[in-house]
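>>> I'll drop the sequence and a predicted model, then ask my questions.
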Amino acid sequence: MSILIKGGTVLSSTGSVRADVVVEGERILAVTAPDGWAGQADTVIDATGKYVLPGGIDGHTHMEMPFGGTASVDTFETGTIAAAHGGTTTVVDFAVQAKGSSLLSTLDKWHEKADGNCAIDYGFHMIVSDVNDGTLKEMDACIDAGVNTFKMFMAYPGVFYSTDGEILRAMQRARGNGGTIMMHAENGIAIDELVAQALSEGRTEPVQHALTRPPELEGEATHRAIQLAKVTGAPLYIVHLSAMQALAEVAAARDTGQNVFAETCPQYLFLSIEDLAKPEFEGAKFVASPPLRDKEHQPKLWQGLRTNDLSVVSTDHCPFCFVEQKELGRGDFSKIPNGMPGVEHRMDLIYQGVVGGELSLSRWVEVTSTTPARMFGLYPRKGVIAPGSDADILVYDPEATQVLSAETHHMNVDYSAYEGMRLKGRVDTVLSRGRVVVDGSGFHGGRGHGRFLSRELNQYLN
């Protein structure tokens, strides 16, 4: 199958150019169509007046993730179909090591969940929750299996939490094998004490989730993680950064040349603690960790994206239905499942930064596609429109408008965190490895099209 994408403006992390894009099979053949090619293509896509950019890469999703006696409701099939509708053509999900289990058996379980079920290409990070000699050795084997990023937690004592000593040991291993440690940086010990105090005083409403996880404790944990990385010489990637205190720590470390990277998420750019404070338990819809912050943090996060102190925008997509799941926390905010839906809307939401003058078009492409591709060892197969790269392509209409709603989204969850939000710009056509999976007439992909991606090491370090 050959496809000609004609008349569009091709975007990259370094600029834009008016050009036709030729796709043959699963790869991009050319960015300037050879003479006479239009008559040879099996399919011609008219991109006049539209942007043509590499498909989005969401480096932080949680499909079918167990949490607090329940599990996130998007399967690898439904979640990747929703991602495709939103212009994301690759996700990197998290395999979750349970205490007492091995990393390799965990990886096998996540392959069983995902393999043959994904509508777009996918990879895995590994959550390390049980640090011991066997786990440390298995980190090497995970790298051989194409999984070279290892997430650890300074939060959730008794579940995912690792001590500073355990983190140090894992960082030492990563320093030796080339892996990257990803860190959920919140001071879980102090947070648990604040949660216990709130509940004992009868403060049980959803907004207490944020009030007991103050931004200072995210800043403190980020500082501590950076210092441990400095001692070990390991690279560090801070996940879902939400607070200006944490951003200041990342910026200071990067200014000294330390290999510290960070992502933020759309919810921290567009939503706030005011959403958590909505009455009638509506605030439960917005419970995620780290929590939504005061609006004063948002300009700092946009600034961090412009200056590259924040390198990536991912979603931390972890949807729980309001009915029956979020409602588990009525009367006790600490039992509300932590997570929000978002994989479908990331490209559109971050485009609003372009509309509002916060980001350039090139930076939009960089933080949503090209940098994740390099960070997670997928470039130039992914993250760029260039000859030889996978034909993961998004045709985007910058003049279209849309209103986000649970009635129209494709995520398997009963509410939208962005209900009623009016956006400028909309996905027009999406190609995944040369196959049109989304266009104006609907979804044309299917489960099993997506392939597992065995990833190389962080390309900013090698």
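Ah, there it is. Residues are numbered from 1 along each chain as shown.

>>> going forward, measure contacts and count neighbours with C-alpha atoms only.
Fine.

>>> Figure out the helix or strand that residue 216 lives in.
Assigned by DSSP states H and E, residue 216 belongs to helix 215-232.

>>> same check, this time on residue 362
Under the criterion of DSSP H and E, residue 362 resides in helix 361-365.

>>> Residue 283 reaches residue 272, doesn't it?
No: judged on C-alpha atoms under 8 Å, residue 283 makes no contact with residue 272 at a distance of 10.6 Å.

>>> for the helix holding residue 216, packing partners?
In terms of contacts (3 or more C-alpha pairs under 8 Å, 6 or more residues apart in numbering; DSSP states H and E), helix 215-232 is packed against helix 164-177, strand 236-238, helix 244-255.

>>> Output the contacting helices and strands for the helix holding residue 362.
If you count contacts as 3+ C-alpha pairs under 8 Å, 6+ apart, helix 361-365 packs onto strand 9-12, strand 15-18, helix 346-355.

>>> re the thing from before, wait, which of the helices and strands packed on helix 215-232 is closest to residue 340?
strand 236-238 (18.6 Å; C-alpha to C-alpha).

>>> this is the comparison structure:
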Amino acid sequence: MLDVTIRGGQVVTPHGVGIWDIAIRGEKIVAVAAPGTLTEDAGRVIDVTGKIVVPGGIDPHNHSRWPLPSPGGGPPGLSAGPEPVSYAALFGGTTMLVDFAVWQPGETIRQSIERRDLDWKGQCYCDYAYHVMLQGEVPPEVLDQIPETIQAGHASIKIFTTDVTPSRRGRKIPHGHIWEILQRTARHGGIAAIHAEDDEIVMYLYDKLIREGRVGFEHVHEVHNALSEDLSFRRIIRLAELVEGAALYMVHVSAEGGVQAIAESRAKGFPIYGETLHHYVSFTSDAYKRPNGQIYHTYPSLKGEEDCNALWRGMTTGVIATTATDGICTPLQVKIQGKRIDDVTGGNAGV
């Protein structure tokens, strides 16, 4: 006996769209069939005539209960937690969120995951998972925990090639340590999720713009620019190409140079995957000049029209594999509290 039959809807599948019936047993779809051909009894029949039926979406990049820097150096706040974020996600058709378990010095990776579980277990309406985020100069004994972490089901290791802002010193992982991480993920079936920007260019431009008095957040795209993405993508991708079996998931691709770097490596057969964000393909850096322009910002920044077009092309050709939100859900007053290039709140205030 089936638990649920969904009848009469326009069903979206990888193979096309059509009017089909769906059979569900337990938590699995066991059949997608022509109308009227499911003869098995069902505990519940849902008539969705005139509606569209789509698989649940996955947001592969979300930050719930995430520290938010306070302008002026006050104690950090936190973004919304898993309960309201997952509730909102389900209303939009997203049924899984992938957040981050952040390793802190002095912890094991297992302890970091268990600490993150306190935020999520029993407090989420949808499915969830974690990327494991390492930071700084990762000790050898923590590197040696990567195989066990992958075997436990946490297969993606988040890596920053930059500290992002001057107030976040310690996130950047040196390339020697990244090389060690890639060797371990490659040997044990994992993947590295890379936030790639050129740290020297980013920090130089913070210093330069502050020195010149151009500190308004509307200039943030000059700091987190397309050159930085191009250089950093090519360096980290080349490193991965030289580690047999290393796979990369390049998070929040925002510029044409990033798309090109991924495409060139994929054309050579390397397992390099791109993620973009919906607002990178919808807005340019001109949006920062609008009222409450902070609402359009995350890190890296918005770019130009040619970058938007390249991202659309990347999505249609498969160079860009996923679209995410980089969700950091906050009230409007929190999202717009930062006024400077070095304190504007990142993340998309939605999921």
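Structure's in. What do you need? Predicted model only: the values in this text are computed from it and were never measured.

>>> Got a TM-score for the two of them?
Once superposed, the chains reach a TM-score of 0.90 (TM-score structural alignment, normalised by the length of the second structure), with 337 aligned residues with a C-alpha RMSD of 1.8 Å.

>>> circling back to that earlier point, residues in the second structure matched by the helix holding residue 362 of the first structure, start to end?
Under TM-score structural alignment, helix 361-365 of the first structure corresponds to no residues of the second structure.

>>> For residue 337 of the first structure, the count of nearby residues, please.
29 (other C-alpha atoms under 10 Å).

>>> And it, what's its match in the second structure?
Match for residue 337 of the first structure (TM-score structural alignment): residue 345.

>>> how near is that match to residue 226 of the second structure?
Applying C-alpha to C-alpha, to the nearest Å, the value for residue 345 of the second structure to residue 226 of the second structure is 20 Å.

>>> tell me the SS of residue 75 of the second structure?
Under the three-state scheme (DSSP: H, G, I helix; E, B strand; the rest coil), residue 75 of the second structure adopts coil.

>>> Nearest residue to it in space, please, no chain neighbours.
Excluding its sequence neighbours, the residue lying closest to residue 75 of the second structure (C-alpha to C-alpha, 6 or more residues apart in numbering) is residue 69, at 7.4 Å.

>>> who's in contact with the one you found?
For residue 69 of the second structure, the contact set (C-alpha atoms under 8 Å, 6 or more residues apart in numbering) comprises 75, 76, 77, 343, 345.

>>> how many other residues sit next to the second one?
So that's residue 76 of the second structure. For residue 76 of the second structure, the neighbour count with other C-alpha under 10 Å is 12.

>>> Would you confirm that it contacts residue 67?
Yes: between residue 76 of the second structure and residue 67 there is a contact at 5.9 Å, judged by C-alpha under 8 Å.

>>> any idea how far the most centrally placed residue in the second structure is from residue 249 of the second structure?
By C-alpha atoms, centre = their mean, the second structure has its centre lying nearest to residue 61, at 2.6 Å. As judged by C-alpha to C-alpha, residue 61 of the second structure and residue 249 of the second structure stand 11 Å apart.

>>> what's the following helix or strand after the helix holding residue 362 of the first structure?
The helix or strand immediately downstream of helix 361-365 of the first structure is helix 371-375, counting by DSSP H and E.

>>> just checking, what packs against the helix or strand following that following helix?
Of the helices and strands lying after helix 371-375 of the first structure in sequence (DSSP H and E), the nearest is strand 393-403. In terms of contacts (3+ C-alpha pairs under 8 Å, 6+ apart), strand 393-403 of the first structure is packed against strand 51-54, strand 422-432.

>>> Please tell me which residues of the second structure the last one aligns onto.
By that I understand strand 422-432 of the first structure. Under TM-score structural alignment, there's no match for strand 422-432 of the first structure.

>>> Give me the contacts around that strand.
The contact list for strand 422-432 of the first structure (C-alpha under 8 Å, 6+ apart) reads 55, 84-87, 89, 120-121, 348-349, 351-352, 355, 390-404, 436-440.

>>> Quickly find the element holding residue 322 of the second structure.
Assigned by DSSP H and E, residue 322 of the second structure belongs to strand 320-324.

>>> how big is the offset of that strand relative to the first structure?
Comparison of strand 320-324 of the second structure with the first structure after fitting gives an average deviation of 1.0 Å (mean C-alpha distance after the TM-score superposition for the first structure).

>>> Can you give me the stretch of the first structure that that strand aligns onto?
Using TM-score structural alignment, the partner range for strand 320-324 of the second structure is residues 310-314.

>>> Please apply the same query to stretch 185-199 of the second structure.
The aligned range for stretch 185-199 of the second structure in the first structure is 174-188, by TM-score structural alignment.

>>> Give me the buried positions along that stretch.
For stretch 174-188 of the first structure, burial by neighbour count (16 or more other C-alpha atoms under 10 Å) applies to 174-175, 178-188.

>>> Filter these down to the ones in strands?
Of these, the ones assigned to strands by DSSP state E are 180, 181, 182, 183, 184.

>>> out of the residues you listed, who's nearest residue 169 of the first structure?
Using C-alpha to C-alpha, those come closest to residue 169 of the first structure at residue 181, 11.1 Å.

>>> Report the contact partners of residue 97 of the first structure.
Residues near residue 97 of the first structure by C-alpha under 8 Å, 6+ apart: 103, 106, 126, 127, 128, 129, 130.

>>> Any figure for the gap between the aligned partner of residue 298 of the second structure in the first structure and residue 146 of the first structure?
Matched by TM-score structural alignment, residue 298 of the second structure corresponds to residue 288 in the first structure. Distance, residue 288 of the first structure to residue 146 of the first structure, using C-alpha to C-alpha: 29 Å.

>>> What residues sit buried inside stretch 216-235 of the first structure?
Those would be 217-226, 228-230, 232-235, for stretch 216-235 of the first structure by 16+ other C-alpha under 10 Å.

>>> Many thanks, we can stop here.
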